[in-house]
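Colleague: with the sequence up front, the predicted model follows.
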Amino acid sequence: MNQEQITRMVREKAVPYPTQTIRLVETHISWVLLADRDVYKIKKPLRFSFLDFSTLEKREHYCGLEVILNRRLAPGMYRGVLPLKEQEGTIRIGEGEGTLVDYAVWMKRMDEGRQMDVLLEAGGVGQAEVRDLADILADFHSRARKVREAETWEELYAEFEDISTVSEWLGHRFGKETGHLVTEINAWVRTFLKGISGRIEERKAAGFVVEGHGDLHSRNIFLLNPPVIFDCIEFNEAFRTLDVLSEVGFLCMDLERFGRADLADAFMERYQERTRCIRDATDRQLFLFYKLYRANVRLKVHALQLQKGLVSGASRQVELKMVSEYLRLFRGYFEEGKGFV
């Protein structure tokens, strides 16, 4: 599939059920068609170091895997996989005559007004909602596949240290001290992770490393009754294999980005009550590190968009705002944790 074909499908409303409108949302790896009652997600034919959608067979495989994995937390949302077929130059989603050209993940369209990030912006999230999320995730993690062999402290550091790819740009945009800060934090993280490497291994043996969601932030949550957590990472098993503290640390970091440390605390109080995932002071330090790590990743992603000139106009201003927010968290978590070593 290519952009021209997708644009034509949107124009022709080439979906299996009648719809008044179709809106196209594009990510760097997918095209998402939002019809009145359904959503169709088509994977782009891409290959990166962390993802391979380069062949029809692989896209079929990952469409199926996406449905299976997301039904763990969003069983009523993920309907299945549908073929895309071409006949006489027209491509449509759904069964029927024609030549198979691709696949789409078929989902129920949810109420976007109930998306958690939207509600956070409007001040519409309270402690009851985050405690419900903590219960859901505690149950999910207790059932999830335990992984005894996972990334080492060296591999975790290598992922963290990759923030260096944007340190020069950050220095130009936010001042030289910011570029120096990245170097300082990287050095601290290496010392910290090496020092607690034994505990990282112990947590694997204790069952705290699981095949989880992998992308747990507020935009991937609908606060319905019950809440629906969707869009887990299907394309790379390593990305969804993680310590539960990394998983919930992502959500807590996101809540703190919205200025809701109170909600992050309420969430963790309930999650800790249910799981006892923090056993000692070292585990508390590790939880702070994972929030730092998640801020690092989001900072890098948004900075790269700007560094590579991939956004302009209003979108550029949005990206700059996001970089500033994640940089604030990145610096704050380091200031809180640097006394550990």
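Modeller: Perfect, I can see it now. Numbers count the residues shown, from 1 in each chain.
Colleague: rest of the way, CA atoms for contacts and neighbours
Modeller: OK.
Colleague: so where do the helices sit in the chain?
Modeller: 3-12, 56-70, 116-121, 127-143, 153-161, 167-174, 176-195, 197-205, 237-240, 244-257, 261-275, 281-307, 313-337 (DSSP state H).
Colleague: want to throw those into JSON lines with distance to K41 and mean neighbour count?
Modeller: Shown next, in JSON lines, are the helices of the chain (distance: least, C-alpha to C-alpha, whole Å; neighbours: other C-alpha atoms under 10 Å):
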{"stretch": "helix 3-12", "distance to K41": "11", "mean neighbour count": "14"}
{"stretch": "helix 56-70", "distance to K41": "9", "mean neighbour count": "18"}
{"stretch": "helix 116-121", "distance to K41": "21", "mean neighbour count": "18"}
{"stretch": "helix 127-143", "distance to K41": "25", "mean neighbour count": "18"}
{"stretch": "helix 153-161", "distance to K41": "28", "mean neighbour count": "16"}
{"stretch": "helix 167-174", "distance to K41": "34", "mean neighbour count": "16"}
{"stretch": "helix 176-195", "distance to K41": "37", "mean neighbour count": "17"}
{"stretch": "helix 197-205", "distance to K41": "34", "mean neighbour count": "16"}
{"stretch": "helix 237-240", "distance to K41": "20", "mean neighbour count": "16"}
{"stretch": "helix 244-257", "distance to K41": "24", "mean neighbour count": "24"}
{"stretch": "helix 261-275", "distance to K41": "31", "mean neighbour count": "18"}
{"stretch": "helix 281-307", "distance to K41": "22", "mean neighbour count": "20"}
{"stretch": "helix 313-337", "distance to K41": "23", "mean neighbour count": "16"}
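Colleague: right, so of those helices, which gets closest to I91?
Modeller: helix 3-12 (6.8 Å; C-alpha to C-alpha).
Colleague: nearest residue to R284 in space, ignoring adjacent ones along the chain?
Modeller: I278 (6.2 Å; C-alpha to C-alpha, 6 or more residues apart in numbering).
Colleague: correction: the previous question concerned F192.
Modeller: V341 (6.2 Å).
Colleague: ok so, going back, how about the helices of the chain, which one is nearest D102?
Modeller: That would be helix 56-70 among the helices of the chain, by C-alpha to C-alpha, at 6.2 Å.
Colleague: next up, a structure to set beside the first:
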Amino acid sequence: MKKLDRNRQMDVLLLHNKVTGTHITRLAEKIAAFHKRTDIIYKKDCWDLHLKFNDLAAEIPYLQQFAGEAGEDRADIINRAIDCSNSFMERQHHLLMGRLEAGYFRDCHGDLHSRNIFLLPSPQPFDCIEFNDEYRQIDVLNEVAFLCMDLEAFGRPELSGMFISDYNRFFPAIRSPEEQQLFLYYKAYRANIRAKVNVLRARGADDDLGRDALLTEAGKYLLLMDGYLNDLNAGSPAS
């Protein structure tokens, strides 16, 4: 077993502004190559995505109790997000089914974000989801949306844009305006999940300071989710 240099982990490099365009292009090429050769999934319940999205509603009472003055605002964001998610999925369920039939659902990494990537001469993702096939066998666009959302959470939207542009050049996964909208939805979904994870961690915090820090982090992802969904609504034919 070889121990990798923690200083080459992508999240650490992002904090020190050391992630370059070359890193991003090499990573996009590697992820695209992996997605091209991994198993295609032809049987999948595409409709369960919005149910996972709606799970965040269970955290509203906790946020209202412990998030201070922001609690009600966070609750409003969640309720708006769920309405938007339900509406989008009703309109675009056919799009998901079409992508499933076209082979865009594959046996992916499942947890592709900057803390799970080393930027070596050849980028090295690690720590894929092995314990749950359902979380790993997803639309490739859902997979890369996680990384792009993470880059934007670090305040690097230009790297996110570069990654999806390069990835789409190596493996065209966005071929239409509808699929561009789906990519936005997937980013909102990933921000939703990160928000929920931070709220659940806050519930188990040992002290008020730790709890408040985690709730602040959850709030960051809720605002990011809200921004994606506002963009989604702005681009919707029904808007």
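Modeller: That came through, no problem. All of these numbers come straight from a predicted model, not from anything done at the bench.
Colleague: coming back round to it: among the helices of structure 1, which comes closest to L24 of structure 1?
Modeller: Closest approach to L24 of structure 1 among the helices of structure 1 is made by helix 3-12 (7.1 Å; C-alpha to C-alpha).
Colleague: counterpart of the closest one in structure 2, which residues?
Modeller: Alignment of helix 3-12 of structure 1 against structure 2: no match, by TM-score structural alignment.
Colleague: name the helices or strands packed onto that helix?
Modeller: strand 90-93 (3 or more C-alpha pairs under 8 Å, 6 or more residues apart in numbering; DSSP states H and E).
Colleague: tell me which residues in the strand it packs on are buried?
Modeller: Residues 91-93 are the ones in strand 90-93 of structure 1 that count as buried (16 or more other C-alpha atoms under 10 Å).
Colleague: so where is it in structure 2?
Modeller: Using TM-score structural alignment, strand 90-93 of structure 1 finds no match anywhere in structure 2.
Colleague: re the thing from before, out of the helices of structure 1, which comes closest to L100 of structure 1?
Modeller: Taking those one by one with C-alpha to C-alpha, helix 56-70 is closest: 9.5 Å.
Colleague: what does stretch 225-232 of structure 1 rub up against?
Modeller: Contacts to stretch 225-232 of structure 1, defined as C-alpha atoms under 8 Å, 6 or more residues apart in numbering, come from residues 66, 69-70, 73-74, 132-133, 213-216, 220-222, 240.
Colleague: I meant stretch 118-129 of structure 1, not that one.
Modeller: 113, 116, 219, 223, 258, 263, 266-267.
Colleague: which residues touch the aligned residue in structure 2 for I185 of structure 1?
Modeller: Residue correspondence to structure 2 (TM-score structural alignment): I185 of structure 1 is matched to A81. By C-alpha under 8 Å, 6+ apart, the residues touching A81 of structure 2 are 225-226, 229.
Colleague: in structure 1, which of those residues remain in contact?
Modeller: On the basis of both residues aligned by TM-score structural alignment, their matches' C-alpha atoms under 8 Å, what survives of the contacts of A81 of structure 2 in structure 1 is L229.
Colleague: looking at the contacts of A81 of structure 2, which is nearest N132 of structure 2?
Modeller: Looking across the contacts of A81 of structure 2 and measuring by C-alpha to C-alpha, the closest to N132 of structure 2 is M225, at 24.8 Å.
Colleague: doesn't I193 make contact with the closest one?
Modeller: No. Look at M225 of structure 2 against I193 with C-alpha atoms under 8 Å: they stay out of range, at 9.7 Å.
Colleague: could the helices of structure 1 go into a markdown table alongside distance to E26 of structure 1?
Modeller: Shown next, in a markdown table, are the helices of structure 1 (distance: least, C-alpha to C-alpha, whole Å):
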| stretch | distance to E26 of structure 1 |
| --- | --- |
| helix 3-12 | 10 |
| helix 56-70 | 17 |
| helix 116-121 | 19 |
| helix 127-143 | 28 |
| helix 153-161 | 26 |
| helix 167-174 | 26 |
| helix 176-195 | 31 |
| helix 197-205 | 37 |
| helix 237-240 | 22 |
| helix 244-257 | 22 |
| helix 261-275 | 30 |
| helix 281-307 | 15 |
| helix 313-337 | 14 |
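Colleague: out of these, nearest to A104 of structure 1?
Modeller: helix 56-70 (6.8 Å).
Colleague: for I6 of structure 1, which non-adjacent residue is closest in space?
Modeller: W31 (7.7 Å).
Colleague: that neighbour - how many residues pack around it?
Modeller: 21 (other C-alpha atoms under 10 Å).
Colleague: what sits against the residue nearest the centre of structure 1?
Modeller: Residue closest to the average C-alpha location in structure 1 (C-alpha atoms, centre = their mean): D215, at 2.5 Å. Counting by C-alpha under 8 Å, 6+ apart, D215 of structure 1 touches 231-233, 240, 247, 250.
Colleague: tell me the one among the residues you listed nearest to K194 of structure 1.
Modeller: E247 (21.0 Å).
Colleague: ok, now which ones touch the equivalent of the closest one over in structure 2?
Modeller: Here E247 of structure 1 is matched to E143 in structure 2, going by TM-score structural alignment. Contact analysis of E143 of structure 2 by C-alpha under 8 Å, 6+ apart lists 108-112.
Colleague: K18 of structure 2 versus E143 of structure 2, what's the distance?
Modeller: 23 Å (C-alpha to C-alpha, to the nearest Å).
Colleague: output the contacts of A81 of structure 2 in a markdown table, with distance to A205 of structure 2 appended to each entry.
Modeller: Output for the contacts of A81 of structure 2, formatted as a markdown table (distance: C-alpha to C-alpha, whole Å):
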| residue | distance to A205 of structure 2 |
| --- | --- |
| M225 | 24 |
| D226 | 26 |
| L229 | 30 |
